[in-house]
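Fold the following for me, if possible:
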Amino acid sequence: MSIMDIYENSAGRERIAPGPYLKRHQDVGETALISAQNLSKRYGNSSDIFSNLNVQISSGETVALIGSNGAGKSTLLKCLIGLLPHSAGSVSVFDETFTSAPNAAQARKIRSEIGFVFQKHCLVSRATALTNVVHGLLGRQGSWRGWHQMIATTSWRNQALEALDSVNLIHKANERVDQLSGGQAQRVAIARALVRKPKLFIADEPAASLDPKSGHDVMQRFVDLAKANNITLMFTSHNMQHALQYADRIIALKAGHILLDQKSDDLTAQDLKVVFDG
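I've put the predicted structure just below:
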């Protein structure tokens, strides 16, 4: 059965176990996706938000970046992928190395390999779920067709439907996202990131605006999709349970430095309390 057959016959039904989304190609010998040396960030003449950080993210890892409000989690995440310029040190992402900030060509290459998911879903509320997922293909050649599913190519539309099927929402393809629950809307955002077939998922507090059950459902699906498709995942969180349950590794920031960087299997909730104390 084709994806179009599933789509056309899915009204009112939710598939329990959708097949995994098409796997992206994984280059032989691919290891470190991100490497940062002596990384520092400050704004103007203020004190450092963080300083002299050394971070390496390997291909296929799921990494939780935790810390209290103001610890610099989101800032570090953005510096590691060149969305914010850093003040000192160097960063290498997908073999593109830069100091301060990537040049225009590097930035285009880096961003083309990343799927983004944010706490606020950043969806077009009056557009359908399918159109929002097609938006994930904006920036590709012929990307004007990505503004709406009705003008998208058949290939793009099918890719978007496959992505929605992977998050178990193909039956909601033609519904406006402002009619969806918070958890469903976040799953649409994940599908929009997935349709890009990225090497890296970046998620900034992806479950923070959701109730506990929806938050766990979204995180489980997010991690499962990343593993099934060989996508490295980095997410920020205040939720220690999410960090322990869904990440392979936890990096904790405190007072501008890395307080711990360990496998989640070696940590407990009690170990992580020190990150938020004081």
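
okay, CA-based contacts and neighbour counts for the rest of this
Noted.

So for the lengthiest helix in the chain, what gets flagged as buried?
Ranked by residue count, the top helix of the chain under DSSP state H comes out as helix 212-228. For helix 212-228, burial by neighbour count (16 or more other C-alpha atoms under 10 Å) applies to 214-219, 221-223, 225-227.

what packs against that helix?
In terms of contacts (3 or more C-alpha pairs under 8 Å, 6 or more residues apart in numbering; DSSP states H and E), helix 212-228 is packed against helix 182-194, strand 232-237, helix 240-246.

How much space separates residue 49 from residue 101?
17 Å (C-alpha to C-alpha, to the nearest Å).

Look at stretch 66-75 and report the distance between its end residues.
Chord length of stretch 66-75, first to last residue, is 12 Å (C-alpha to C-alpha).

Stretch 165-180 now?
With C-alpha to C-alpha as the measure, stretch 165-180 spans 16 Å from end to end.

next up, for comparison:
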Amino acid sequence: MLVIEQLSKVFGDLTAVDSVSLAIPKGQMVGVIGRSGAGKSTFLRMINRLADPSRGTILNEGQNITALKGRDLRLWRASCAMIFQQFNLVERMDVLTNVMVGRIAHTGFLRSMTRSFTDEDRARAIEALDRLDLVPQALQRAGTLSGGQQQRVAIAKALVQNPRIMLADEPIASLDPANASRVMDALREINRTDGLTVLVNLHTLDTARAYCDRIIAMKDGRVQFDGTPDTLTSERVRQIYGTDDLSGDINEAVTSTSLSTTTSRPPMKAVGA
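The predicted model follows:
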């Protein structure tokens, strides 16, 4: 159980996240929606401790995450993997090495920087790439891949961290519908097959409804809605945002056609299984 109590983040005169309190059970897939500037990215960054809260606490299985320092903080960031909109890969480095760098919390900084990876590290990386249909690209430079492929490499990199929680900050915002669908399929399969808790920031309501067990709607740093997709009606969305369509904010969309093409794919095997 991830428990967030009165979490706030203040930047000068701006309150980016304002007194958010949530309890997220293990294994739930949660979509966090809202317009640009709603506080979604700051919220996820505080959970990962890439940003320190101004107020409030984050508890995971009884551990006070907001109090962690040093090695304990590094281990938390490894167990709470973060996937970014812009992939965060080293483009001149091959795909396999990019994924193995995800083992840094387990191998140590020096070994990762000198690329002194073990056979176990390589095996884990290849297994993660296999889950995401990327083994043929393992020795290809990351910068030569398409955006959708790079985002799936980023997911593989997160998987080898052996996380308990996976955070994805607008992972499909810069992707076309077909690639967006493949990335969301991957996140959902990881959630279901591995039992990982997944929190994903999204702008598109249809995407959140199609993939998530629970939707949290934010506006001006506050939670305006917290419930199941079927209870987030168009009328409720209009009450929160003044419109029933948020997709105009960004070029993010998953079409019904692309969604329907993914249902026949076999489930992925869990890494290490």
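
Mind checking the TM-score on these two?
The TM-score (TM-score structural alignment, normalised by the length of the second structure) is 0.82; 243 aligned residues with a C-alpha RMSD of 2.0 Å.

quick one, strands of the first structure?
Using DSSP state E, the strands of the first structure run over 32-41, 50-58, 62-66, 88-93, 96-98, 114-118, 200-204, 232-237, 249-254, 257-263.

okay if I get those strands as a markdown table plus distance to residue 192 of the first structure?
Below are the strands of the first structure laid out as a markdown table (distance: least, C-alpha to C-alpha, whole Å):
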| stretch | distance to residue 192 of the first structure |
| --- | --- |
| strand 32-41 | 22 |
| strand 50-58 | 23 |
| strand 62-66 | 19 |
| strand 88-93 | 22 |
| strand 96-98 | 25 |
| strand 114-118 | 8 |
| strand 200-204 | 11 |
| strand 232-237 | 15 |
| strand 249-254 | 25 |
| strand 257-263 | 29 |
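
what sits against the counterpart of residue 172 of the second structure in the first structure?
When the first structure is aligned by TM-score structural alignment, residue 172 of the second structure is paired with residue 207. Taking C-alpha atoms under 8 Å, 6 or more residues apart in numbering as the contact definition, residue 207 of the first structure lies against 119, 214-216, 218-219.

swap in residue 166 of the second structure?
80-83, 158, 196-199 are the contacts of residue 166 of the second structure under C-alpha under 8 Å, 6+ apart.

what does residue 216 of the first structure give?
If a contact means C-alpha under 8 Å, 6+ apart, then residue 216 of the first structure has 207, 242 as its contacts.

That one matches what in the second structure?
Using TM-score structural alignment, residue 216 of the first structure sits opposite residue 181 in the second structure.

Now tabulate the contacts of residue 166 of the second structure in CSV and tack on distance to residue 110 of the second structure and neighbour count.
Listed next are these as CSV, based on distance: C-alpha to C-alpha, whole Å; neighbours: other C-alpha atoms under 10 Å:
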residue, distance to residue 110 of the second structure, neighbour count
80, 22, 22
81, 20, 23
82, 21, 25
83, 23, 21
158, 19, 26
196, 29, 22
197, 30, 23
198, 30, 25
199, 31, 25
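
tell me which of those residues are still there in the first structure?
By both residues aligned by TM-score structural alignment, their matches' C-alpha atoms under 8 Å, those still in contact after alignment to the first structure are 80-83, 158, 196-199.

any idea what residue 75 of the first structure aligns with in the second structure?
In the second structure, residue 75 of the first structure lines up with residue 42, judged by TM-score structural alignment.
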